[in-house]
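J.: Model the structure of this input:
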Amino acid sequence: MRKEYEDMKKKIILFIALTVLVVAGMALLASYVFSGGKYDNISWEYRNDVLTIKGEGDMPDFYYECPLDKYAEKAKELVIEEGITSVTGDTFYGFNKLEKITLPDSVNKIGDSAFDCCISLKEVDFGEGVVSIGRNAFEFCIELESVKLPESLESLGCVSFSCCEKLKTVHMGSKLKEIGWSAFDDCHEDIRFFLNEENPFLVCEDGVFFSEDKKTLLYYCNVKKNETYTIPEGIVKIAPYAFLNSENLKKVDFPQSIQIIDEMAFCNNSNLHIVTIPDSVTEIGKGAFGGCINLERVYIGKGVSSELESVFVLSACISEISVSEENMHFSSVDGVLFNKDKTKLIMYPAAKGGVVYEVPSTVNEIGRGAFSNSNFLGVILPDNLVSVGESAFSNSTIEEINIPASVTSLGENAFRDCESLKKIIYEGTMSEWKKNFSDSYYDSRTANHTVICSDGEINVETDDE
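T.: Here you go, the predicted model:
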């Protein structure tokens, strides 16, 4: 009986041991899980945390649902095999566990946001075939510390490596021709760029990129700590978005060689206080100093001839704009910007203040956004005024305005976001008002107001609800 008991005990122990082995084996097998699939011209395998893509030609566009998304929280390594020629935009967006990417020489293009928000990514082997990297391609890859771009690369898209906060070292090849705006913005503050000395297209000096002839400043990395930057003599043009979001800069000194400040060049430079445009500048692009929220004073030299209506948009702290008396196209009176003969009011500085501003009698046109964001109670318009531009008084504190009958054009959104507006006095008739001006001059955030015409009143209810 005792022998039978011992035999039974051994069998139970053996059964338990076998069960443990089976469970452990299944757990081990689970770590080597294999799955795969096929879509259009590609196929894939997933094994032991590695996602491998195979196929020929460009990866397909996954317009609605990407079948690879099921690996976004699993795959730690991505291997794309020879034969694939491009990585489509957004394909691997948000692959949170991905630590390593290996691309073949056959891949020549990485699409927009292809690897955006791969927050665990530490290593990328680009191969030697990539010619272009799209915008936002590696944005928010916050674990990347070093990148060696391939010699084949010619074009690096806007914001391509922006917000890679640990990125400190970038190696660039001899064929790179184009660096998009904000390509390395908000990376590590000590980021260093190593550009192949044989590159015939670009020059890099202390985190600032120039054209090969050093006549165009292309890109100023916004993590630079400089509070003052002197643009080198010989620079003729500042490229679009070149200094975008350079929040550390408080002052920029321009050389006498500069002629063009392109669109959005200094947009959102929130610590710029004073801007002096030298006489050599002939053209300033739209939004060049837009969103410079602490910009207070602007001087415009004698050479500027391009349109200035949108140059300082959303720079709401400007209190004074002065213009060289030798300028043949623009003038200023008491800090307000006009064209030369003062027939057009271009910009009333938003921080100039004042209770009521009287527009000079010479003015027949109020420019686009001229009084936008201004802090005053009212404006007196001249009797010969013909046109009020779009967004002319948008987001201002205006309460009341008298519009003469001579006005035949009231631009779209002229009183957008005017939450204090109570009364518009129109010297023409109600039928003339309705004929000449559509309801597009206000929006739902404009206060309910009354339009008082020469023959009656129109109550304007702006709330759509």
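J.: alpha carbons only for contacts and neighbour counts from here, please
T.: Fine.
J.: Please enumerate the helices of the stretch 1-150 of the chain.
T.: 2-30 (DSSP state H, counting those that start in this stretch).
J.: which stretches of it form strands?
T.: For the stretch 1-150 of the chain, strands defined by DSSP state E, counting those that start in this stretch occupy the ranges 34-39, 42-47, 50-55, 57-58, 77-80, 84-87, 100-102, 109-110, 123-125, 132-133, 146-148.
J.: among the ones you listed, which is nearest residue 216?
T.: Smallest distance to residue 216 across the strands of the stretch 1-150 of the chain (Cα to Cα): 21.8 Å, for strand 132-133.
J.: For the closest one, report the contacting residues that lie outside it.
T.: Residues outside strand 132-133 that contact it (Cα atoms under 8 Å, 6 or more residues apart in numbering) are 108, 109, 110, 111, 112, 153, 154, 155, 156, 157, 160.
J.: Please give the structure of this sequence too, so both can be compared:
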Amino acid sequence: MNKRKILMIIGILTLIIFCNCYNNEIKVMGASAVNNNPDYTFENEDTIILHNTSIDTDNKDLLTKFEKVKHIKIDTTETYLGLYELTCFTNAISIYIPANITSISSISTYPLPNLKEFLVDEKNSAYSSINGVLYNKSKDRLILYPYNGNKDAVVEAGTKIIEDSAFNNVPINSVIIPEGVILIESEAFAKTNLTEISLPTSFRSFYSGIFKNTPLTKVIISEKNKSLTSIDGVVYSKDKSYLYYWPEEKIVESLILPQELTYLDCSMIKHFNKVKQITIPDALTAIIGTADNRIEQIFVNKQHPYFKQYDGVLYSSDYKNLRLYPNQNKDTDITIHNNLEVFPMELFCTENTTKVLTLPKNLRKFKGKLKPYYRVLLGGFVNLSELKIDRDNKLFVIENGVLYNKEKTQVLWYPIDLPAKEFKIPETVTNVDNDQLVKQNHLEKLVVSDNCKLYDFVNDYDYGIYTIPTGTDCPNLKEFVVSKENPYYISVEGVLLSKDKSVLLVYPSAKTDKVYQIPDTVEVVAFGNENHYLQTLKIPQSVHWFGDVSYTDGENHNYGDALLYFSALKEIEVDPTNQFHTSIDGVLYSNGTAVLIAYPVGKTNSNYYLPKEVDDIYDVRNLNYNPYLKDIYIDSSSQCQYLKDGDLWIKKWYHNNFQPIHFDNITLHTY
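T.: The predicted structure is shown next:
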């Protein structure tokens, strides 16, 4: 064999070896070479290896591919794993956690609905798994239970602590908790399907909201437990002096508590508003959280050392503090005890039956703060038509049924059911206090005097609009009339504006115009109240903020709440030179149609085609409240929207992934 042939053979062998090596490298690389994506590798169609868990899922085709994944393997250099970043893998049944992960976030808010097990590398120093459940390394702390695990859960022997949100949002029907568990942390069993649970002798303490939003009606405490006891499914301290936990769905009409109870926070009883009768325990020294009640009758021992009853109302023993006002008292003419000095307005947020109320001789102050769960101080007095005050009171005066301070510089109480149709605010009044004139049943015309300030408001275009709620819950209000000398406001065609006409503050609920043109000086518009007459709204070039009433305590209502209760509104027109808003077929959008701001609630079309550019809907209620709308059509070519499981998934600009929007009584289609 000559030298040339030998070299040829060597060359061929070298080529074969090279090809084999290349093919083996391709096999090792697997789908990563095909995908050419540094964030993940598909080991096969149903298994993905994540090299980076922060995946931007704004690609609909990629989401479809991720939905086929059954198994997730984490392979990052990070020590932290945010499970909320994995929610695009909706059909995943397992998650493998490598040795380097030492910190894992909760997934309770964004469950993986098919997850059956956590798998943990044996070399991991922080975590372990038992039967698919995630524990700490020493296996005495239960950290997370998989969403689709066994519906009849068993906590392993040796467990001492069940951590925050461990079962949160997991649809378990029962759970066995072994001896040795001493602590269950905050919201550990929140949003589960538990109706009953037994806690062992070792259990010592409750964290807040352990069983929040569960159908739980009964908790059983081991009789040998030295710290706690249960009576009729309710958990108390062993000596029964303190209420630890009232089951979420336990409902009683007659509330009878242990006589040893010394402190009661009624807000701990979720359905306290279902109680009709309450018996005050003999040892009780304090009661709070009583505002949201529908109690008809209070029973209290006449010799009780800490509480007394007067005209059906519960007071401290010296009658200086009002503790519980029975809102469904069958007596509708109530006299407040003369010893009361401070009127606690925060107790009167729930509707009550009182029609006539007499205020006491020693009353010197109204005290209260607007709370998130009710709109108007004293708003519970929806039936109050007559307000009286003891003739010897030196600090307040009532004139034509309205309460003022002695100097008549403040409107302090305008009864909600006062039958007057017109109220002319006296010239001496400089401000309306206590959120009055927000809610009134009969008022048709409000005349604002020279120096009167109805409510504080601030123009803040960057962080929300703080406008006035005056008149926003007055269903019969037809017009505002403002004195020309008033430095704060002006009225135009009965509509209340700021003095410089830059803010439309209140559009009267009973104003009967079918068409309204917003003045071309207005920049900010508030339409948070109701109106059942207006059909066409015309927005000028000047308007650049369109929103609802927001309160000065920071309870900002959604920008998209606007016009939600304008039931007759059929169309919104926008001046074509407006740089911030546009309208298409009578629907209001941000300029460029990126945001659907308001769909007219009275628009009579049964079909609606959502522009494919829309990446946010500020308030889906504008669509849900429309009685005519039956079908919404989504452009299948849109990169911002797609349909899944009957919901619209939309790529909101402030999220890294798609978010679901649910519609009531509306069918979604693609075209």
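J.: quick revisit: by neighbour count, which of the contacts of strand 132-133 of the first structure wins?
T.: Compared across those, residue 160 has the highest neighbour count, 28 neighbours, by other Cα atoms under 10 Å.
J.: Make sure that one is actually in contact with residue 186.
T.: No: the criterion here is Cα atoms under 8 Å, and residue 160 of the first structure misses it with residue 186 at 11.4 Å.
J.: Quick check: the gap between the residue nearest to residue 503 of the second structure when sequence neighbours are not counted and residue 478 of the second structure.
T.: Nearest residue to residue 503 of the second structure, sequence neighbours excluded (Cα to Cα, 6 or more residues apart in numbering): residue 524, at 4.8 Å. Going from residue 524 of the second structure to residue 478 of the second structure by Cα to Cα, to the nearest Å gives 21 Å.
J.: And for residue 112 of the second structure?
T.: 52 Å.
J.: Show me the strands in the stretch 301-450 of the first structure, by range?
T.: Secondary structure of the stretch 301-450 of the first structure (DSSP E, counting those that start in this stretch): strands located at 320-323, 330-333, 336-339, 344-347, 356-358, 365-366, 378-380, 387-388, 400-403, 409-410, 423-426, 449-453.
J.: how long is stretch 414-425 of the first structure from one end to the other?
T.: End-to-end distance of stretch 414-425 of the first structure: 15 Å, with Cα to Cα as the criterion.
J.: Other residues contacting it?
T.: Here stretch 414-425 of the first structure makes contact (Cα under 8 Å, 6+ apart) with 369, 388-403, 441-453.
J.: Determine the longest helix present in the second structure.
T.: Longest helix in the second structure, counting residues (DSSP state H): helix 3-29.
J.: Tell me the counterpart residues of it in the first structure, please.
T.: Using TM-score structural alignment, helix 3-29 of the second structure corresponds to no residues of the first structure.
J.: List the buried residues of that helix.
T.: Buried positions in helix 3-29 of the second structure, judged by neighbour count with 16 or more other Cα atoms under 10 Å: none.
J.: tell me what whatever helix or strand comes next after that helix is packed against?
T.: Where DSSP states H and E defines the elements, the next helix or strand beyond helix 3-29 of the second structure is helix 31-35. Secondary-structure packing of helix 31-35 of the second structure (3 or more Cα pairs under 8 Å, 6 or more residues apart in numbering; DSSP states H and E): strand 40-44.
J.: quick one on the thing from earlier: separate out the buried members of the contacts of stretch 414-425 of the first structure.
T.: Among those, those scoring as buried are 369, 388-403, 441-443, 445-453 (criterion: 16+ other Cα under 10 Å).
J.: just to revisit the earlier point, which one of residue 112 and residue 478 of the second structure is surrounded by more residues?
T.: residue 112 (24 against 19).
J.: what lines up against the more buried one once you look at the first structure?
T.: Residue 112 of the second structure maps onto residue 95 in the first structure, by TM-score structural alignment.
J.: Could you find the closest non-adjacent residue to that match?
T.: residue 72 (4.2 Å).
J.: Next up, the contacts around the one you found.
T.: With contact set as Cα under 8 Å, 6+ apart, residue 72 of the first structure has these partners: 92, 94, 95, 96, 97, 98.
J.: try 7 Å
T.: 94, 95, 96, 97 (Cα atoms under 7 Å, 6 or more residues apart in numbering).
J.: related to what we said a few turns ago, I figured the residue nearest to residue 503 of the second structure hits residue 505, correct?
T.: No: at 8.5 Å, residue 524 of the second structure and residue 505 do not qualify as touching, with contact defined as Cα atoms under 7 Å.
J.: Let me know whether residue 261 of the first structure touches residue 238 as I believe.
T.: Yes: with contact defined as Cα under 7 Å, residue 261 of the first structure reaches residue 238; the gap is 5.0 Å.
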